[in-house]
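# predicted model, plus sequence, below.
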Amino acid sequence: MARKPRTPKDGNTVSEHVTTVPLDETTRQRYLNYALSVITSRALPDVRDGLKPVQRRILFSMFHNHRLVPERPPIKSAKVVGSVIGEWHPHGDSAVYDAMARMAQWWSLRAPLVDGHGNFGSLDGDPPAAYRYTEAKLTPIAIELLSELNKDTVNFQANYDGKDEEPLVLPSRFPNLLVNGSTGIAVGMATNIPPHNLSEVIEGAIALIDDRNLSVSDLMKSIKGPDFPTGGEILNNRTELREIYETGQGSIRLRGEYTVQEKANGQAEILLTSIPFAVDKSTILERIGELIVTRKVPQLVDVRDESTTDVRIVLEVQKGADPQLAMAYLFKNTPLQNNFSVNLTCLIPTTGTTTTRPQCLNLKDFLEQFIDFRFETVKRRFSYDLRILEQRIHILAGFKTIFDALDQVLKIIRQSEGKADSAEKLKRRFNLDDIQTNAILETPIYKLSRTEIKKMLNELADKKKQAKDLQTLLASKTKLWNEVKKELEEVSSTYGDKRRSKIGRRQTEELEFDPEAYIVKEDAVITISTDGWIRRVGMVKDLSKARLREGDALLAALIGSTVDTIVCFSNFGSAYTLRIGDIPPARSGYGDPAQKLFKFKDGERIIAALSLDPRFYIIPQELKKKKAPVLPLFDGAATGPDEPVSLGQVIGVSSTGMGVRFDLAPFKEPSTRLGRKFMKVREREEVVHVEAISLTSKTPILSVVSQKGRVLLCKAEEVGVLSGPGRGVTVMKLDSSDRLLASRLLYEKDDQLIALKQEGAKLPISIRKYQPVGRGGKGHALFKRGSLKGVQTLPVELPVLDSENGKNGK
């Protein structure tokens, strides 16, 4: 569609054309172009030199622009970054400097390629100093990637502005991608290649050169597994590692190493000597410190960092505690053990072109790609050397031609009209070409002495011999492969070192992780307020001194061991069980809000709580002596005179007059933050009361009272037991305008539920005053006019543990 020509202010007509294209096709094509650019030019490394474009350009700039070889002094990192972004990599300076700093970190690369001077970060996760402060040059092993660039070993391409050329790939003399690994996220794919030991990788490459039919399993005789720069212990067995190397994907389980040593006072301490790869040491120290402070690992009392260039983290062990037990917890709950997800995706060359494509390789593919590339690189290097030799031989052959006729040469030059005339006459007289003639004319006169002539003739003979050797070498694949092997062996002998990461579990027996072993077993008091503040403190004697917010009141006070649980019941019919040891100890303040521990809905609140410490559910000694029968409500709960009964049962009623009775046992184990349902309530309905039924008392009477002053008493056993959450049965029928206000279990004739009228009058409800009837009725009327505003709450008392039998003395 053509737009009408517009006329600018100067009066000239400008013709504009707008082409209409489908949005979906254009978007798809442009996104594919972007994705391809990210994959091939940014995020993924090349299998041949193991570098991403930014890394390659940094090393090339340091070598080509600044000649920062190991023998020369370093220069400011800012100067390197400037030349990289100015000539080779048109991106941000921070991206270039970050990549450069990473290549200088010994804990990031197995064989660092940049020799950094100054602060280039630390194992604690500290960032490097600004590039105006640091200096850098190339490491010796980095020269093995770059030294053959000037021998036409690799192809070059124009840089981004077309004013210079940069290499497509560096002529690496060792498998850098496997040695140093790589990490990157592209579009729709990613790579995560672990580092390996240089000597092992080269040994595997040489073995593959000798026998191209080797399998991945055969190569693993040389390459045992990843070798991380920070050491650590690899927990995968050989079968698991083989599967990772065969598929190119998998997960490596890595943990730090430690030793246990005895101090002079007999107390043990744990010495951490390595940490997992890509984990900040400060993160591990911070996490261990938190666990010690919150007493999640009672076996440890302190942690300190004594690291210098090596990792040395000291953990002080509680006297008499088991260090292996502490380490089992740390491996489970800290970054001291983690997983490294392997993804062997990289760029491989496309046959017959200079382009690359991404592919996930196995271990054998990796080494094949490298040794094939190395073979071509060595071949091109020798071909270049041969061309240089042949050029020199050609010039020396011209000199040899004139050596026996030097007088004629000098005569021709003296009689010529200049350099061009001399050249033409020499070419005709001695049958020389332009190159030979120009070399002769440019030679100083002293070079034609007898001694110099002899040197040139000897050089000619030597060069011919070298050229013949190179021709023989280039004509034989076997000799070329032997040369490749020889150079790989030289790199291995020069830069190889011992493995840092150990493979396989330590021989000493280790304890399995058991969560119960890490809880400090001690009694604690848990107070819960009506506003839902939960507080865990040590044993207290006076609840009146409990710290509460203004306007708040104490709802419950529980005692239990930190290894046991409490269950909190909400007005929405949910029960939330948590271990007492998981409640943060409160040294000051009001404790923690229930919403922090549980996932409450809007308007949900705690209405009751029980301790599930087993000591509260053992038949008291005096009842054993009297052989008192167990309450019929719990028939079968006790199997013998010395057997503990079940946790008992709980009864709950809702605001619509419905009641449920259920066993407490299913609620003993900790729940999720969402809790477990014990009663189903409808919209605008809520649970108003939850109470545990005493195990060893008389059959309790359930008393309920409504807002309009209706009261009903019935036997608690008439409320049927539910095996799962439900609405229950009708305890008292209510008018549509009425709602159940409160409930309580009455055991003795003097037990009372005291209702409070709006005017303040107290109306006691007891078995002595009201005869129990069957459930489901409308009950008795307390008065003819008015309504109730509530019931009198019972004072919260602290349970007492009987030291003789461990039972609640009350």
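Nice, I can see it.
# make it CA atoms for all contacts and neighbour counts henceforth
Noted.
# just checking, P8 touches V14?
Yes: with contact defined as CA atoms under 8 Å, P8 and V14 form a contacting pair (7.4 Å).
# now do the lengthiest helix in the chain: distance to the chain's middle.
Longest helix in the chain by number of residues (criterion: DSSP state H): helix 363-403. Here helix 363-403 is found 47 Å from its chain centre; the criterion is CA atoms, centre = their mean, to the nearest Å.
# same deal with stretch 650-666?
That offset, for stretch 650-666, works out to 45 Å (CA atoms, centre = their mean).
# so how far does stretch 241-252 reach from one end to the other?
For stretch 241-252, the first-to-last residue distance is 8 Å (CA to CA, to the nearest Å).
# return the set of buried residues in that stretch.
L241, R242, I244, Y245, E246, G248, Q249, G250, I252 (16 or more other CA atoms under 10 Å).
# look up the closest residue to P73, ignoring the ones flanking it.
K137 (7.3 Å; CA to CA, 6 or more residues apart in numbering).
# contacting residues around S222?
The contact partners of S222, taken as CA atoms under 8 Å, 6 or more residues apart in numbering, are E200, V201, E203, G204.
# now P167: closest residue in space, sequence neighbours ignored.
Spatially, and ignoring its direct neighbours in sequence, P167 is nearest to F156 (4.2 Å; CA to CA, 6+ apart).
# distance of the one you found from L145?
Separation of F156 from L145 (CA to CA): 15 Å.
# which one of those two has more residues nearby?
Neighbour count, other CA atoms under 10 Å: between F156 and L145, L145 has more, with 23 against 16.
# which SSE is that one in?
Assigned by DSSP states H and E, L145 falls within helix 140-146.
# ok, back up a step: pretty sure the residue nearest to P167 contacts D164?
No: if you go by CA under 8 Å, F156 and D164 don't touch, sitting 9.8 Å apart.
# can you give me the neighbour number for F228?
Per other CA under 10 Å, the neighbour tally for F228 reads 29.
# check it against this one:
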Amino acid sequence: MGKSLIPPEPAEIHEVTLRDALEERYLAYALSTIMHRALPDARDGLKPVHRRILYGMRLLRLDPGTAFKKSAKIVGDVMGSFHPHGDQAIYDAMVRLAQDFSSRYPLVDGQGNFGNIDGDNAAAYRYTEARMTDVARLLLEGIDEDGVEFRPNYDGQSKEPVVLPGGFPNLLANGAQGIAVGMATSIPPHNAAELCDAALHLIEKPDAKSRALLRWVKGPDFPTGGTVIDSKEQIIEAYTTGRGSFRVRAKWKQEEGNRGTWIVVITEIPYLVQKSRLVEKIAELLNEKKLPLVGDVRDESAEDVRLVIEPKSKNVDPALMMESLFRLTDLESKIPLNLNVLIKGKIPKVVGLAEALREWLDHLRDVLLRRSNYRKKQIENRLEILGGYLIAYLNIDEVIRIIRTEDEPKPVLMKTFKLTEVQAEAILNMRLRSLRKLEEMEIRTEDKNLRGELKGINALLGSEELQWAKVGEQVKTVRDLFGPKTPLGKRRTNFADAPEHDLAAIEEAFIEREPVTVVVSDKGWVRTLKGHVADLSNLQFKTDDQLGQSFFAENTSKVLLFASNGKFYSLDVGKLPGGRGHGEPIRMFIDLDQDASIVSMFVTKGERKFLVAASDGQGFVVKEEDCVSNTRKGKQVLNVTAPAEARAITTVQGDQVAVIGTNHKMVVFGLDQVPEMARGRGVRLQKYTSAQLSDVTTFEQKQGLAWKDSAGRDQGLSWKELADYRGNRADAGRVAQGLPKSNKFNRPIE
């Protein structure tokens, strides 16, 4: 028959609001990420991918000391049976478990190229081989004895462990990093022996707080070593709350050379820092002249880290040189602590040190109880079988006769000797060769031993005190395996206080100071010239442009720019263009309005006061610190409304103010009449009908008013000669005699 041409009935369509659909799906995604990807379980310290890798290796019988197997085989088995995700993601996770610079206690023993501290990747999984380490064996110990719960794998074909038995304090010993949805985790590695000592104290005193446990757990213990320079109070705070961070510095030593020369050798770098990137960064800073105390850097590392830093000269203070490197490079790194873990594998929670160890210990006790119950069932089953064997041995001829003559020997055996079905089945399954071995003494000895073991197990299951004693023994065994005298257990990271240095000396150490001349054209093009150049007559400008102003500075100076829109802008001289060209427009560095122009530019000093004035005669006194801006947008100080604009600025030096207008009229009055403000329109300084303010200046009454004429010569009027111009703020003033025709005092900002 042909196929029906009638279209199928459409499935029932449910209308759902977009908001509800998104909320439901996003929540499902968030939960999946938190539970099955990003956060470690507090009990075994593993995320699902790591747990699956270790269980997959267990199934492949890759115990310590056995032959290595190809990583491709491990990754393939894990992906096919337990972890249906990308093969590269699984391999990357496995590689990290094998790297002794990433994992404090590696769980995978790798053979081949598994990457290095320079950041080079591992070889492809077809080239590398792996097996488990003793730490991984401890984590899995008891998994075949019903130590933990199992669940169906993703396709229901087999089972995987929900959590590993975790006989090693893996959560804190190896740490974890992860970013979920709305939460993250960051746990640095710790010393396993110290964690075991703290756990033993916690068994003795279950109510002990995190603060008390810090007697044993001093702080993180990174695989790459380094020095933690945080105060004890900060460390206590971090472990009590489960949130904080650790400042880790590289370890260095000074090596003496010939004729008083020396070098600094860095032997340990902070955790998770790639050495090659670190060297590149130092070289980059050297080229940018931001490390004036450093002469050269080179990497002499082989198996161990050896970074050599050469000073600029032998007179440099090595500690100060290192301080400049710590401040600018990853030789000092901040490692966050965010003890966000899954409690009982279900609830994400930020815990303190005590609670993290308590979760591990409670889990060890649960595993002990599960294993004990499993062993109890095994013994009871074996005792039942041994009882059947004993009956069979004592009545062997009758047993053989029944088996030979009866069509269904099992029920006959059960009825004749009052056997259970298990016993009868065991007798029927016996091999003939076992008959001669079935000696009564052997059976009775095994029975006696098993009954003794069962008595011990029952006592253990009935006494919490015995259970904790057993857990304590287990923890002590781990502590001895990874004690401070073992190569793997020896503490690598030490603690120290950050050295105190004079801040001014550190600032000096950062950037090499060089004198420069800042040149600004009329049209707002800016550039710097090397050195302090007084004669600028040969300087070239663009067509229709000319010199606006110039001033001396250093490449470390900061510059303030006062614009006609009443805003102040801050610029770094070091970022201004140098070289032989015409420079670049000032608008490349600040967000200056198109219709705004530069009123004045000068080097920041920090403790001065300025008198600022607008073209409509308004003005006030402002502190220099109130003018400094931290953004490209600048800081509005003098409020102006078009068509008025900011017109003049002068340093406050003296007790008198002189204001001159475009009408050539000048008024002189006391500075005390002008208010000091951080921002605003100010007060009227001079009154105009059709003119505008041209310039302002301040001076000492005793010394009189001074200015420069067009030829640059010093001119002035004494206090007596200024009698006709003296008045009050907001006066119109009088036409000035002898003042420059430009109506400008030409006084630079000092």
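Great, that's in hand. Everything numeric here is computed off the predicted structure, so don't read it as measured data.
# need the TM-score from the superposition.
The TM-score (TM-score structural alignment, normalised by the length of structure 2) is 0.81; 712 aligned residues with a CA RMSD of 4.4 Å.
# what are the buried residues along stretch 273-290 of structure 2?
Buried residues in stretch 273-290 of structure 2, counted by 16+ other CA under 10 Å: V273, Q274, K275, L278, V279, I282, A283, L285, L286, K290.
# what ranges does the stretch 451-600 of structure 2 have for its helices?
Secondary structure of the stretch 451-600 of structure 2 (DSSP state H, counting those that start in this stretch): helices at 464-481, 503-510.
# the longest one vs structure 1 - mean distance after superposition?
Pointing back at helix 464-481 of structure 2 there. Following superposition, helix 464-481 of structure 2 is found to deviate from structure 1 by 2.2 Å on average (mean CA distance after the TM-score superposition for structure 1).
# one more: stretch 376-383 of structure 2?
Mean for stretch 376-383 of structure 2 is 2.8 Å (mean CA distance after the TM-score superposition for structure 1).
# so where is that stretch in structure 1?
Using TM-score structural alignment, the residues of structure 1 aligned to stretch 376-383 of structure 2 are 386-393.
# checking the counterpart of D77 of structure 2 in structure 1 next. Helix, strand or coil?
Under the alignment by TM-score structural alignment, D77 of structure 2 pairs with S83 in structure 1. Going by DSSP: H, G, I helix; E, B strand; the rest coil, the secondary structure assigned to S83 of structure 1 is helix.
# not counting its neighbours along the chain, what's nearest S83 of structure 1?
Nearest non-adjacent residue to S83 of structure 1, counting by CA to CA, 6+ apart: S61, 6.9 Å away.
# what about the strands in the stretch 551-700 of structure 1?
554-561, 565-570, 574-579, 592-593, 606-611, 649-654, 658-663, 676-677, 687-692 (DSSP state E, counting those that start in this stretch).
# who touches the helix holding L145 of structure 1?
With CA under 8 Å, 6+ apart as the criterion, helix 140-146 of structure 1 contacts 49, 59-60, 63, 69-70, 111-114, 170-174, 495.
# just the strands in the stretch 401-550 of structure 1 please.
502-503, 523-529, 533-537.
# so the helix holding L145 of structure 1 corresponds to what in structure 2?
Against structure 2, the aligned range for helix 140-146 of structure 1 is residues 134-140 (TM-score structural alignment).
# and that stretch, which residues are buried?
Within stretch 134-140 of structure 2, the residues scored as buried using 16+ other CA under 10 Å are D134, V135, A136, R137, L138, L139, L140.
# average offset between it and structure 1?
With structure 1 overlaid, stretch 134-140 of structure 2 shows a mean distance of 1.2 Å (mean CA distance after the TM-score superposition for structure 1).
# how about L674 of structure 1: what's its closest non-neighbour residue?
Closest to L674 of structure 1 by CA to CA, 6+ apart is K599, at 5.4 Å.
# what do you get for P188 of structure 2?
Residue nearest to P188 of structure 2 in three dimensions, not counting chain neighbours: G175, with 4.8 Å by CA to CA, 6+ apart.
# for Y91 of structure 2, same thing?
Here the residue nearest Y91 of structure 2, using CA to CA, 6+ apart, is V75, at 6.3 Å.
# if we can go back for a sec, assign whatever residue of structure 2 lines up with the residue nearest to S83 of structure 1 to helix, strand or coil.
Using TM-score structural alignment, the partner of S61 of structure 1 in structure 2 is G56. At G56 of structure 2 the chain is in helix, as set by three-state DSSP.
# ok, now A136 of structure 1?
Recorded secondary structure, A136 of structure 1: strand (three-state DSSP).
# that one: neighbour count?
26.
# you'd agree it is up against H117?
Yes: when contacts are counted by CA under 8 Å, A136 of structure 1 is listed as touching H117 (5.7 Å).
# need the overlap of contacts for these two.
P74.
# counterpart of A99 of structure 1 in structure 2?
Counting by TM-score structural alignment, A99 of structure 1 corresponds to A93 in structure 2.
# work out for me the element the residue nearest to that match when sequence neighbours are not counted sits within.
Spatial nearest neighbour of A93 of structure 2, chain neighbours left out: H50 (6.8 Å); criterion: CA to CA, 6+ apart. When elements are assigned from DSSP H and E, H50 of structure 2 belongs to helix 48-59.
# buried ones in that helix?
Neighbour-count burial for helix 48-59 of structure 2 [16+ other CA under 10 Å]: P48, V49, H50, R51, R52, I53, L54, Y55, G56, M57, R58.
# noted, bye for now.
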